[in-house]
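K.L.:
Structure for the following, please:
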Amino acid sequence: MTAASALRKRLSDKNIVVVPGGGSPLEMKLIAQAGFEAGYLSGYATSATRYGLPDIGLMALGEIENALAACRRVTELPLIVDCDTGYGDVINVRHTVRVMRDLGAAAVQIEDQVWPKRCGHMDNKIVEPREVALKKLKAAVKAADGSDLLVIARTDARGPHGLDEALERCRMFHDAGADVLFVDGPHSVQELERIGRGLPGPLLANMSETGKTPLLSASELQQLGFAIALFPSSTVRLAVKTIQNFLTHLKQTGDSSEWVPRMASLAETNAALDIDVHRDFEADILKELAQEMEKQA
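P.N.:
Okay, here's the model as predicted:
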């Protein structure tokens, strides 16, 4: 079963899927090791983790392609890939979806912002006209046809045009074949309730801590009608805060000993990186070589 098939099958279950996000192979390995059923390759987190840049349209297809390829080398976890606006018009969207499909993505997320886009919880977003957004979504659906790759249609219209426009766009996207609907940036629990009642599923809720949307638990979101609880950039923001605090302390004291209980040990870090898999491979080669040399002796 492919990663896309596994995620599609999982979404047929009534229980909500909790999906953490990140921007690096290490985060995806840790998400898989923690037992999650899917991970989210976030544009925000990828821009921050791999390039040290904010999520304001400074990263395009090549960067997210390289990030996905690196993640795929170290984990078979089903990955939802944030493909921003698809990086162009309908031909670009088709190419983006095909690249993600061929690299083993489980789902692609396409949004309706004008390029250069920005993080969904920033102000002053601009969205494309309905007809432009719709033709690009149709291109994504058509490009995914014949595979189990899911297309997640995201609208950022709530910010500039209000929730009614966001809901209407999602209904259009559903009718055009989107597999999952995603209204980004609702401002209240009441708006989340309207989304859950007013749209056909499966629905995705974005729990971006300290963003515009109230932070709810997965069980609360399930009661509101959502199928995916997305925590897209929690890991990178934990890393930023923890590393900043550590470096401040180290600069002041020149001593890291106080932080050792909060660190993974070298052995724990190596285990998380699957060092035994590589050591076992090396040992097998050396064993085979020794056996061959013994036969020749």
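K.L.:
only C-alpha atoms for contact and neighbour calcs from this point on.
P.N.:
Noted.
K.L.:
Any idea which residue is closest to the centre of this protein?
P.N.:
Of all residues in the chain, the one closest to the mean position by CA atoms, centre = their mean is Tyr40, 2.0 Å from it.
K.L.:
Can you give me every residue that contacts it?
P.N.:
19-22, 79-82, 230, 232 (CA atoms under 8 Å, 6 or more residues apart in numbering).
K.L.:
Which helix or strand contains it?
P.N.:
strand 39-41 (DSSP states H and E).
K.L.:
Not counting sequence-adjacent ones, nearest residue to the residue nearest to the centre of the chain?
P.N.:
In space, and not counting its chain neighbours, Tyr40 is closest to Gly21: 4.2 Å by CA to CA, 6 or more residues apart in numbering.
K.L.:
quick one: secondary structure of the one you found?
P.N.:
In the three-state summary, Gly21 is assigned as strand, counting by DSSP: H, G, I helix; E, B strand; the rest coil.
K.L.:
Could you report the neighbour count for it?
P.N.:
The local packing of Gly21 (other CA atoms under 10 Å) involves 27 other residues.
K.L.:
what do you get for Ala6?
P.N.:
16.
K.L.:
and if you look at Leu163?
P.N.:
If we define neighbours as other CA under 10 Å, then Leu163 has 22 of them.
K.L.:
same question, Ala272
P.N.:
Based on other CA under 10 Å, the number of other residues close to Ala272 is 15.
K.L.:
Nearest residue to it in space, please, no chain neighbours.
P.N.:
Of all residues not flanking Ala272 in the chain, Leu30 sits nearest, at 7.1 Å (CA to CA, 6+ apart).
K.L.:
my guess is the one you found is in a strand, correct?
P.N.:
No: in this structure, Leu30 is helix, not part of a strand, as judged by three-state DSSP.
K.L.:
which among the contacts of Tyr40 gets closest to Leu61?
P.N.:
Among the contacts of Tyr40, Asp82 lies closest to Leu61 (CA to CA), at 10.3 Å.
K.L.:
quick one: that closest one and Ile64, what's the gap?
P.N.:
8 Å (CA to CA, to the nearest Å).
K.L.:
Need the overlap of contacts for the two.
P.N.:
Shared contacts of Asp82 and Ile64, counting by CA under 8 Å, 6+ apart, come down to Gly43.
K.L.:
Number of residues surrounding Ala283?
P.N.:
Residue neighbour count, defined by other CA under 10 Å, stands at 12 for Ala283.
K.L.:
do Leu273 as well
P.N.:
16.
K.L.:
for Ala70, same thing?
P.N.:
Using other CA under 10 Å, the number of residues around Ala70 comes to 15.
K.L.:
Now it: closest residue in space, sequence neighbours ignored.
P.N.:
Distances taken as CA to CA, 6+ apart place Pro25 nearest to Ala70, at 6.1 Å, with adjacent residues excluded.
K.L.:
what's near enough to touch that neighbour?
P.N.:
Contacts of Pro25 (CA under 8 Å, 6+ apart): 67, 70-72, 74-75.
K.L.:
show me where the stretch 101-250 of the chain has helices.
P.N.:
For the stretch 101-250 of the chain, the helices defined by DSSP state H, counting those that start in this stretch occupy 130-144, 158-161, 163-175, 189-198, 218-224, 234-253.
K.L.:
To compare against the first, here's the next sequence to fold:
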Amino acid sequence: MTAADLRAMLVAGHVTHAPGVYDPASAALAVRAGHRAVHLSGPAISATMLGRPDLGFAPATQIADRAATLLPALGGVPLLADADVGYDDPDHAVWTALAYRRAGISGLCLDDGDDAGLTAARIAALVERVPEVVLIARAGGRGLDETFERCRAYAAAGADAVLPVGVREADLGRLRAALPGVPMVVCRSEAATGGGRLTGAELAGLGVGLVLHPLAAVLAALRAASLAYRAIAEEGDAERVDRMPPAVYATLTDRPEPEITAEINKIDT
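P.N.:
From the prediction side, this is the model:
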């Protein structure tokens, strides 16, 4: 898919969920589950390559390198990637976005940092010089009013969508009223669960086109691995742990036979 396809998702009138992926196997599973967009996040890179929680400085080169390994498994499904480091000024932002594009990344989630004015300048440069990459601008501030002002500034600079940071889904209606017509993206972080979440129809009615789930699959995989390692340590095998059948695993990057697809569907449900 092209950037035009991803931009169409932002204004489609319904929500597209973009789960986090982190290696070719997870990318293949996300595609087979029917997802139309996926997300490579800085926290996922930190967890799977460094074995540490998000430190906020997964370098752009590392993200681009990992993204390039995912493309064969994605089969054209667009990949969004975090852009936290390597975007210090407009020229650096453009250089890094070009590296992302060469790696096959269709859209980036640009971190805004402390200087909203500089972020707006970076957005304007990216829109002018790398229009092939969809730009989702994260906007965080000290309180709702500052966050809303940043969203307004980033939309005016040309961002395709804004991602308000630290704003409860229940407060998105206020942002919609302040910025009518501006597409929004929501990140459902694993750190914030429970009450206040809106339905897909409610989110779409507020202008939300994409919902990101950066760590759900990573944490599920780590939990499953933990159970398997513990079982081996205690019992000498992992027979009691629910695992993917080897025949399904062997076909992750190939077109599966119908009976194997049925096995995958049973695993997913």
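K.L.:
that older thread, what about the residue nearest to Ala272 of structure 1, distance to Leu77 of structure 1?
P.N.:
10 Å.
K.L.:
Could you check which of the two is surrounded by more residues?
P.N.:
Leu77 (25 against 16).
K.L.:
Need the counterpart of Leu206 of structure 2 in structure 1.
P.N.:
Under the alignment (TM-score structural alignment), Leu206 of structure 2 maps onto Leu224 of structure 1.
K.L.:
That match and Ser256 of structure 1, how far apart?
P.N.:
Separation of Leu224 of structure 1 from Ser256 of structure 1 (CA to CA) stands at 46 Å.
K.L.:
more neighbours, these two?
P.N.:
A side-by-side neighbour count of Leu224 of structure 1 and Ser256, using other CA under 10 Å, places Leu224 first with 17 against 12.
K.L.:
surely that one meets Glu191?
P.N.:
No: the pair Leu224 of structure 1 / Glu191 is not scored as a contact, 10.4 Å apart, by CA atoms under 8 Å.
K.L.:
post-alignment, stretch 133-144 of structure 1 versus structure 2, mean distance?
P.N.:
For stretch 133-144 of structure 1, the mean deviation from structure 2 after alignment is 1.9 Å (mean CA distance after the TM-score superposition for structure 1).
K.L.:
which residues in structure 2 does that stretch align to?
P.N.:
With TM-score structural alignment as the criterion, stretch 133-144 of structure 1 aligns to 119-130.
K.L.:
Also stretch 242-258 of structure 1?
P.N.:
Using TM-score structural alignment, stretch 242-258 of structure 1 pairs with 224-240 in structure 2.
K.L.:
buried ones in the matching stretch?
P.N.:
Buried residues in stretch 224-240 of structure 2, counted by 16 or more other CA atoms under 10 Å: 227-228, 231, 238.
K.L.:
Just the terminal-to-terminal distance for stretch 221-236 of structure 1.
P.N.:
Using CA to CA, first and last residues of stretch 221-236 of structure 1 are 23 Å apart.
K.L.:
show me what contacts the closest residue to Val127 of structure 2 other than its chain neighbours?
P.N.:
In space, and not counting its chain neighbours, Val127 of structure 2 is closest to Gly158: 6.2 Å by CA to CA, 6+ apart. By CA under 8 Å, 6+ apart, the contact list for Gly158 of structure 2 reads 123-124, 127.
K.L.:
Just give me the neighbour total for Val81 of structure 1.
P.N.:
Using other CA under 10 Å, Val81 of structure 1 is surrounded by 26 other residues.
K.L.:
I meant Asp84 of structure 1, not that one.
P.N.:
28.
K.L.:
same question, Val93 of structure 1
P.N.:
With other CA under 10 Å as criterion, Val93 of structure 1 counts 25.
K.L.:
Mind telling me what element the aligned residue in structure 2 for it is part of?
P.N.:
Matched across to structure 2, Val93 of structure 1 falls on Ala93, judged by TM-score structural alignment. In this assignment (DSSP H and E), Ala93 of structure 2 forms part of helix 90-102.
K.L.:
For that helix, give me every contacting residue.
P.N.:
Helix 90-102 of structure 2 is contacted from outside by 60-61, 64, 86-87, 108, 118, 121-123, 125-126, 129-130, 132-133, using CA under 8 Å, 6+ apart.
K.L.:
among those residues, which ones are buried?
P.N.:
By neighbour count, with 16+ other CA under 10 Å, those hold 60, 64, 86-87, 108, 121-123, 125-126, 130, 132-133 as buried.
K.L.:
Closest to Glu263 of structure 2 out of those?
P.N.:
The shortest approach to Glu263 of structure 2 among these belongs to Ala64, at 32.5 Å (CA to CA).
K.L.:
Pretty sure Ala103 is one of the things that closest one touches, is it not?
P.N.:
Yes: counting by CA under 8 Å, Ala103 is a contact partner of Ala64 of structure 2 at 5.6 Å.
K.L.:
intersection of neighbour lists for the two?
P.N.:
Listed as contacting both Ala64 of structure 2 and Ala103 by CA under 8 Å, 6+ apart is no residue at all.
K.L.:
Find the nearest non-adjacent residue to Arg129 of structure 2, please.
P.N.:
Distances taken as CA to CA, 6+ apart put Val94 closest to Arg129 of structure 2, at 6.9 Å, once the chain neighbours are dropped.
K.L.:
ok, how many other residues are close to that neighbour?
P.N.:
Other residues near Val94 of structure 2 come to 21 when the count uses other CA under 10 Å.
K.L.:
what about Asp160 of structure 2, how many neighbours?
P.N.:
For Asp160 of structure 2, the count of nearby residues is 23 (other CA under 10 Å).
K.L.:
Relative to Asp89 of structure 1, how far out is the aligned residue in structure 1 for it?
P.N.:
Counting by TM-score structural alignment, Asp160 of structure 2 lines up with Asp179 in structure 1. Separation of Asp179 of structure 1 from Asp89 of structure 1 (CA to CA) stands at 20 Å.
K.L.:
Ile31 of structure 1 now?
P.N.:
In terms of CA to CA, Ile31 of structure 1 sits 33 Å off from Asp89 of structure 1.
K.L.:
Which one's more surrounded, those two?
P.N.:
Under the criterion of other CA under 10 Å, the comparison of Ile31 of structure 1 against Asp89 puts Ile31 first, with 22 against 14.
K.L.:
I'd say the more buried one and Pro20 touch.
P.N.:
Yes: Ile31 of structure 1 lies in contact with Pro20 (CA under 8 Å); the separation is 7.1 Å.
K.L.:
anything in contact with each of the two?
P.N.:
Counting by CA under 8 Å, 6+ apart, the common neighbours of Ile31 of structure 1 and Pro20 are Gly39.
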